[in-house]
Structure formats: C-alpha cells, structure tokens
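Colleague: Let's see this in three dimensions:
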Amino acid sequence: MTCRPAAQFVVITEVRANVGMAVDDVVVEEQLLTIGVFARRSRLSLRALRLYDHLGLLSPAVVDPDTGYRRYRDDQLFTARLIVGLRRLDMPLSDVARVLSGPREVGVEVLEEYWAAVERRLAFQRGLAERLGESLRGGQTRFPAFTVLEREVPETILLSEIKAVDLPALRATVTGAIARLTRRAADHGGAVGGPMVFFHGEVNEDSDGPVEVGIPVRTASAATRREPAQLQAYVTVTRAQWEWPQILSAYDAVEEWIRQHQRTGVGAAREVYRVGIDPVAAEPAEEVCDVAVPIVAARR
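Modeller: Sure, this is the predicted structure:
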C-alpha cells in the first residue's frame, strides 16, 4: 500500500499533447494540501469547509473527479482564517461573502459597517438589561427621551400586503413590498402619504408577525382596505434611532405612556414613514418615521 504524505503532495496533471505542443505544456506541477491538513491549519472543520465550498466562499483548488478528494492551495489559508475571524464576530455568511467578493477596501467597509451596527445593538441591549433589572427590583422603568404626542388620523384607503416574516428577512420584505405597492398605487389615483408598516404580532427571533405593509391611496378597489379614523399616541424617530433594535425603545416609550396615562391601545402598532425619505440614506438626525399606536380617547 502506498501512503500519501500527511502534509502535502504533488499533483501532476497530464495534458495529452496535440501535434506541435511543447513538452513544457504537457506537465504542470503544484503543491496542494489535503482537506484534513487544510482543516487543521485553517482551524475549520471538514463540515465547515464543505459548507463554504457549497456557498462559494472557499472552494478547493482541485477536486479529484474519481474520488471526490478536495485539495487546497497554501495561499487559501488567508481566506480560510479570515472567514474564521469574521464568524467569531458573528458576522452572517451573506456579509462574509460581501467581504470576500470585492476589493479589500470594500471588505474593510463592510466589516466597519457591520461592527458599527453591532456596537449600536449592544448599547441598546445594555440599556435594556439595565431597565429590566430596575423593573425586576421593583423600581420604575426608565426609557430613553421620547416625546409622546397624540393626534387624530382620518380614515385612510390602504393598498397593502400582509405576510409572516422572521427578523432576518424583515427589511428586505418591507422594502420589496413598498416597491410593488408604489407601482400599483398609480392604478388607485396615486399615493397620498408615506408607507406604513403594521406589526400585527411581534417580529423577533421567536415570532414572525405577521407584518402588513401599506401605501395610502386616493381611490378604493377590491384590492384595498379602509383603516378607520382613529386617535393615535406616537413618537417621532430619527435615522439614528431607527435601526433595529434601537427602534424598540420608541415602541417601549409609547406603550409606557399609554400605561401611565391609563389609556388603552386598540390596534396594531405601526411605523408611518415620511414621504420621499429613504431611511437607509437619511442623515442621523433626520426624522424618518413615527411609531404610533391607536388608542381610546380619554374619558371626559
């Protein structure tokens, strides 16, 4: 029995020569690592290597067509160790792909944007943990400074879509629905207000809503519904406060105001967006939406 070296081996690819081919064109030599050695040196499991190959993140340099053996180049260790580091930051594989697919300066931008979002999320979660601790100790729960106001909202004709959606898919689902509904609004006299996102249930790691996305339109049809006239308690949210999970503080502030003022919420919480404002591109201090909850009017 012939044993292959543990660390590396020499692949000799024979190319059948056509008439006139030089001898140097016939044999190509390259030093490659077995998948086991590459796994140990990269600190990735065999399962992870197969997954990253399937996703196109890190494909073997050579796959034997007869045996299926995978071989890697030594210089692929940089990519493998980069993936290891990014995953230790809990970076989603979709973002890892963005880091790897473009020039290095683009990868740096993706990494910096991702980590800035992580720090914002951690800051929110730190504050939330402190508020929940105060509540458990019997103290009064504090919320970030939001000014809760009331307003009367007239009946609205709404062209909408409703769908169960999990948290990772929420933004893409809402963005896609707004684009579709905006196009369809032309058949209903055009849009007469900014997009609305209704949360008929929680959207988090354990719950999938459902979520309804709507565009206020001028004329009704079988495809529209009527949102009744109502009194709302609401807060205005800036771009800096809009990112998840920071925006949850706005919902908490409205709910706490309702409780403290002994009012009753009577409908789905919703985000009402400004006309012509793209929240993603807005400046940090720019107002992008209101978080609102329909309430029962106070007794006289």
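
Colleague: can we go C-alpha only for contacts and neighbour counts from here?
Modeller: Noted.

Colleague: Would you map the strands across this protein?
Modeller: Assigned by DSSP state E, the chain shows strands spanning 9-14, 27-34, 62-63, 70-72, 149-153, 156-163, 196-199, 211-216, 224-227, 230-238, 269-273, 287-295.

Colleague: Mind putting these into CSV with mean neighbour count?
Modeller: Conversion of the strands of the chain to CSV gives the following (neighbours: other Cα atoms under 10 Å):
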stretch, mean neighbour count
strand 9-14, 12
strand 27-34, 16
strand 62-63, 14
strand 70-72, 22
strand 149-153, 13
strand 156-163, 21
strand 196-199, 22
strand 211-216, 24
strand 224-227, 14
strand 230-238, 22
strand 269-273, 22
strand 287-295, 23
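
Colleague: Adding distance to Leu132, write these out as a markdown table.
Modeller: Putting the strands of the chain into a markdown table (distance: least, Cα to Cα, whole Å) gives the following:
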| stretch | distance to Leu132 |
| --- | --- |
| strand 9-14 | 59 |
| strand 27-34 | 52 |
| strand 62-63 | 54 |
| strand 70-72 | 50 |
| strand 149-153 | 25 |
| strand 156-163 | 31 |
| strand 196-199 | 23 |
| strand 211-216 | 27 |
| strand 224-227 | 34 |
| strand 230-238 | 21 |
| strand 269-273 | 22 |
| strand 287-295 | 22 |
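
Colleague: here's the other one to compare against:
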Amino acid sequence: MDDGHGGARGDRHGGARDDGLLTIGAFAARARLSAKALRLYDRMGLLVPDHVDEATGYRYYRTAQTERARLVALLRRLDMPLARVAEVVHADGPGAAGLLDAYWAEVEARVAGQRTLADYLRARLSGRSSEVYEKFAVETVDVPEQVVISESRHTLAAELPAWIGASLGRLEEAARDCGGVTAAPFVVYHSEVSMESDGPAESCVPVADEAAARAWAEQRGRAWRSQVRVEPARRLAYTRITKAQVAHPQILAAFEAVEEWVSAQGLTVAGPCREVYFTDWEAAGPEDPVCDVAFPVR
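Modeller: Below you'll find the model as predicted:
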C-alpha cells in the first residue's frame, strides 16, 4: 500500500485534505524529506503523523509539524545517529542546545584525532617520517625522587584508554589517604603496548606519605595489582602533545620523535617510556596540550 497519495477524501489542493491535513507525499515535499524517511521517523517516534486512516493506513501530517521535520533533517545532515536525534527533538530548548553541543564536541574530537592519524599515515606511506618528527619540540626536565602508588596490567592498545582513565581515577582517589597527590600522574610502559602486544603498562600517582601509602597497598593492593614504590630521580627527554595526538597509533610519532632526538643528542635511554598527564583530561579540548611523551635519559 502506498500512502503517498491522498486517500478517500482526496488531495485536490496539492496533497492537502479538506481538513487541512497533508498527505505524506505533500508533507515530504514541504519538509524536504523522503516518504521513506518519514515512515522511519514515525516508527522511531521522532515524527508521528497527526492522523493515520484506520481503513487505508495512510499517514497525514499538520503543516505545523514542518518545523520539527526540518529540524530532524538538519540534525541528520550532521551525521547524528537517530537515537541522538530523538534526544534532541524531545528535549526542551536549552536542553536541546546542550545535547547538540555535546554531540558536536564529540565530532570535533573525532575529526581532530582522525586528522592527526592521517598526518601520521601520510608520513609513513610517503617515507617522510622525519618531517613529522620535526613538528615535535623535545626538551629535558629533571624529576626528583617520588613515592608512587601504582596499578599494573597487561593490556592491548584498544583497551588502553579506558584502563588508563579508570586506573588513574582509582589511584587519585586512594591518594587522599596517602597524603595527597604531589605531582602529575603518569603511565609507564614496561614493554610494548600495541594491537598485538599487551605490555604490561603501569599507572602511577605520586603521593606525599610513604607510610600511609604502604598501609593502603597492604590493605587493597591485591585487588587491582597495586603497589607502592619509590621512583628514583630521573632526567626525562619529552615532547608535549595534544589530546587528539594521544590516540594510538598517531602517538607513536611522538615517541619516535623523542627517540630520534635522544639519539641525535648523544644521550642514552635509561628506562621505560612513559606518558605524563598534567591536566584535566575531561575538560581539555582536542587541540589542548594534555600529555608529555617521555623517556628517561642519561
């Protein structure tokens, strides 16, 4: 059955019935949507017809529904999933704008990450990796001895971001009972973490009170493979990267740039590489600096 035509009462006025209702064909033309899309939006509760004829199954719409129909069409042009579109159109004015802002922030973060990945892959494929390395400014910093509480885990690259966020969150909460956090949290890679290799990686949070930290580890250490250790004073060679550059594999360009610099300076890598997270990850935008990629050197 095709409900794109009038029905028993006809569509003598360009698809409009005598009672002012529009056929699905006429409404689709006015809303700049296809009849197929309107049927889908009806099933999802996004845009329900004002009236459905019980005998024919034909759908009819009010002219006043055009604004919502066009809103749905515009949101879909942003590649917004239908479930998210439903949240926006059913929200109040300020709430709807907030939902759109949240979605678009996710889009911008994804595009920024894809852009850095494209740069990385372009350099790899063209054999010009050295040009990418030159974009990273490498410096050194002396870090004093630190007491750290830590969690270790064997993890693949795909699982790493979620685990880093969760483990550092647990450790920062635990640090309240260990005299507080004294320096930026960091993640140490004791072996390669990639799509095929699972590390292990170690999340670390420097704390003030070693005795309290050891008491905490004694009580809770086994639950998350946690421990307390003293991180010796080190000199780090590092480069600062943005949130968009942190994702794997584009972050590898930063690690490789630091390694190239260390070699060029006649220095020696003196320990496992690490990522130092010095700012609020959730509050940062895709182009904001969030992390130092570093190697201990001597």
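
Colleague: Of all the strands of structure 1, which one comes closest to Ala179 of structure 1?
Modeller: With Cα to Cα, the closest approach to Ala179 of structure 1 among the strands of structure 1 belongs to strand 211-216: 10.1 Å.

Colleague: quick revisit: any idea which of the strands of structure 1 gets closest to Ala97 of structure 1?
Modeller: When the strands of structure 1 are compared for distance to Ala97 of structure 1 using Cα to Cα, the nearest one is strand 70-72, at 19.0 Å.

Colleague: Go ahead and confirm Ala285 of structure 1 touches Arg239.
Modeller: Yes. Between Ala285 of structure 1 and Arg239 there is a contact at 6.1 Å, judged by Cα atoms under 8 Å.

Colleague: For those two, indicate the residue with more neighbours.
Modeller: Neighbours per residue (other Cα atoms under 10 Å) separate Ala285 of structure 1 from Arg239, with Arg239 holding more: 19 against 11.

Colleague: Disregarding flanking residues, what is the spatial nearest neighbour of that one?
Modeller: Among residues not flanking Arg239 of structure 1 along the chain, Pro284 sits closest, at 4.7 Å (Cα to Cα, 6 or more residues apart in numbering).

Colleague: residue contacts, the spatially closest residue to Val269 of structure 2 that is not a sequence neighbour?
Modeller: With Cα to Cα, 6+ apart as the measure, Val297 is the residue that lies nearest to Val269 of structure 2, at 4.5 Å, once sequence neighbours are left out. With contact taken as Cα atoms under 8 Å, 6 or more residues apart in numbering, Val297 of structure 2 is in contact with 234-237, 262, 267-271.

Colleague: And those, which two are furthest apart?
Modeller: Arg234 and Val262 (14.7 Å).

Colleague: So which residues of the stretch 1-150 of structure 2 form helices?
Modeller: Taking DSSP state H, counting those that start in this stretch as the criterion, the stretch 1-150 of structure 2 carries its helices at 24-31, 35-43, 66-77, 82-89, 93-126, 129-133.

Colleague: circling back: out of the strands of structure 1, which is closest to Glu130 of structure 1?
Modeller: Judged by Cα to Cα, the one of the strands of structure 1 that comes nearest to Glu130 of structure 1 is strand 230-238, at 22.0 Å.

Colleague: So for structure 1, the centremost residue is which one?
Modeller: In structure 1, the centroid-proximal residue (Cα atoms, centre = their mean) is Pro168; its distance is 4.7 Å.

Colleague: Please tell me how far it sits from His200 of structure 1.
Modeller: Pro168 of structure 1 sits 17 Å away from His200 of structure 1, going by Cα to Cα, to the nearest Å.
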